[in-house]
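[1] predicted model and sequence below, questions to follow.
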Amino acid sequence: MPNIASILKAEISRVARKEVRAEIETLKKASFAHRALIAELRRQVNALEKELRRVVKDVARSEATIDSDDKAPTSTKRRFSATRLAAHRAKLGLSAASYGQLVGVSGQTIYHWEQGKARPRTAQLESLASVRDLGPREAAERLATR
């Protein structure tokens, strides 16, 4: 016949394991919920940081636009196209060096602009805009006077 003490000891350890298992299960559920919450908060932080970077970039762009508007309020924003520059030079029938004299830059600079290796500065865009309106005769007259 088994000893009553050993039976009691076995029963106590069984009940204790059952209680510990129940407590661990609630802790596991809480831990899972906390981990899910932390992951969601990390996603929110990443989204907010991305939005902040975009807003800072937009503000910097708008400040740069405002600053450039303060410096030259009468100038309009000019666009540049390398293919249009090459087409206009061909239409005028001028070499890059001659076209460069009209604009006030070297022929090599004209080549670089046409190939897309470089872009004209704002002041150079203004002189390109003034040359854009010229026809072949007017361009030849301007070159003759230089």
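    Structure received. Nothing here was measured: the structure is a model prediction, and the numbers come from that model.

[2] CA atoms for contacts and neighbours, from now on please.
    Fine.

[3] mind naming the longest helix for this protein?
    helix 4-71 (DSSP state H).

[4] so for the following helix or strand past that helix, what gets flagged as buried?
    Downstream of helix 4-71, the first helix or strand assigned by DSSP states H and E is helix 82-92. Neighbour counts over helix 82-92 (16 or more other C-alpha atoms under 10 Å) mark 82, 85-86, 88-89, 92 as buried.

[5] could you do stretch 95-111 as well?
    96-103, 105, 107, 109-111.

[6] what's the span of it from first residue to last?
    By C-alpha to C-alpha, to the nearest Å, the extent of stretch 95-111 from end to end equals 10 Å.

[7] now do stretch 94-112
    Note: stretch 94-112 ends 16 Å apart using C-alpha to C-alpha.

[8] give me the contacts around that stretch.
    Contacting residues not belonging to stretch 94-112 are listed as 89, 118-119, 124, 127-128, 131, 139, 142-143 [C-alpha atoms under 8 Å, 6 or more residues apart in numbering].

[9] ok, structure two:
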Amino acid sequence: MTNFADSLKKEIARVARKELREEIASLRKISVVQRSEIAALKKQLKAVQTQVSQLSKGQGRGEGEKVVVMPRAEQEPSAVKSRRKPGRKVVFTGERLKAQRARLGFTQEQMAKLLEVSSLSIWKWESGGASPRASRVPGILERMALGKRAAASQIAA
């Protein structure tokens, strides 16, 4: 009886594997098709994003005016806007702060007085250990855009 039971189990397993193999093959085919469709969609998305960024930068001009997309939250002070190209967003970075401080010839303490923060904050921002609050960034960018004389007069005041 055990030979018959073993033979029956083996036959059931063989038939199950055969049926599963067919099911798995069809699932693999579907998976390959879906992956290729996903890859094509990703390429289309990347192309659309490139077009949107070009339009927002004003490079993809059609007839007439430049298209500049800038939400209200990203708008910057007028002093910073006037010194840059339209459609470009100025971002605060520690390297930029350090370069501006060097250009002005200021110490960290003098830059801290100009930006109305502590000299420790300046050090942390420049070293990348911290970044200013989002609410303070527009004011900081506006003061960083000042020339040497204007910055020196603000420190003296």
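    Looks like it arrived, so ask away. Just so it is clear, the model here is predicted, and its values are computed rather than measured.

[10] now do the same for Leu134 of the first structure: its match in the second structure.
    Aligned counterpart of Leu134 of the first structure in the second structure: Leu146 (TM-score structural alignment).

[11] over to Val20 of the first structure?
    So, by TM-score structural alignment, Val20 of the first structure is matched to Ala5.

[12] mind checking what Glu37 of the second structure lines up with in the first structure?
    For Glu37 of the second structure, no residue is aligned by TM-score structural alignment.

[13] so where does Glu37 of the second structure fall, helix or strand?
    Per DSSP H and E: helix 2-57 holds Glu37 of the second structure.

[14] about what we covered before: got the buried residues of stretch 95-111 of the first structure as CSV, with distance to Glu49 of the first structure and secondary structure columns?
    Supplementary listing: the buried residues of stretch 95-111 of the first structure in CSV, determined by distance: C-alpha to C-alpha, whole Å; DSSP: H, G, I helix; E, B strand; the rest coil:
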residue, distance to Glu49 of the first structure, secondary structure
Ala96, 48, helix
Ala97, 50, helix
Ser98, 52, helix
Tyr99, 49, helix
Gly100, 47, helix
Gln101, 50, helix
Leu102, 49, helix
Val103, 45, helix
Val105, 44, coil
Gly107, 47, helix
Thr109, 42, helix
Ile110, 43, helix
Tyr111, 43, helix
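
[15] from those, which two are the most distant?
    Leu102 and Tyr111 (14.3 Å; C-alpha to C-alpha).

[16] quick check: closest non-adjacent residue to Gly107 of the first structure.
    Nearest residue to Gly107 of the first structure, sequence neighbours excluded (C-alpha to C-alpha, 6 or more residues apart in numbering): Ala97, at 3.7 Å.

[17] trace the one you found over to the second structure, please.
    That one, Ala97 of the first structure, aligns with Glu109 by TM-score structural alignment.

[18] and the spatially most central residue of the second structure, how far from Val137 of the second structure?
    Nearest to the geometric centre of the second structure sits Val91, at 11.4 Å (C-alpha atoms, centre = their mean). In this view, Val91 of the second structure and Val137 of the second structure are 9 Å apart by C-alpha to C-alpha.

[19] do Ser118 of the second structure as well
    Distance from Ser118 of the second structure to Val137 of the second structure, by C-alpha to C-alpha: 15 Å.

[20] again, but for Leu55 of the second structure
    In terms of C-alpha to C-alpha, Leu55 of the second structure sits 26 Å off from Val137 of the second structure.

[21] try Thr107 of the second structure
    For Thr107 of the second structure, the distance to Val137 of the second structure - C-alpha to C-alpha - is 20 Å.

[22] with Glu109 of the second structure instead?
    19 Å.

[23] same check on Gln110 of the second structure?
    Gln110 of the second structure is 18 Å from Val137 of the second structure, by C-alpha to C-alpha.

[24] burial of Arg54 of the first structure, as a residue count?
    Number of residues near Arg54 of the first structure (other C-alpha atoms under 10 Å) recorded here: 12.

[25] what's the aligned residue in the first structure for the residue nearest to the centre of the second structure in contact with, if anything?
    With TM-score structural alignment as the criterion, Val91 of the second structure lines up with Arg79 in the first structure. The neighbours of Arg79 of the first structure, taking C-alpha under 8 Å, 6+ apart as the test, are Leu125.
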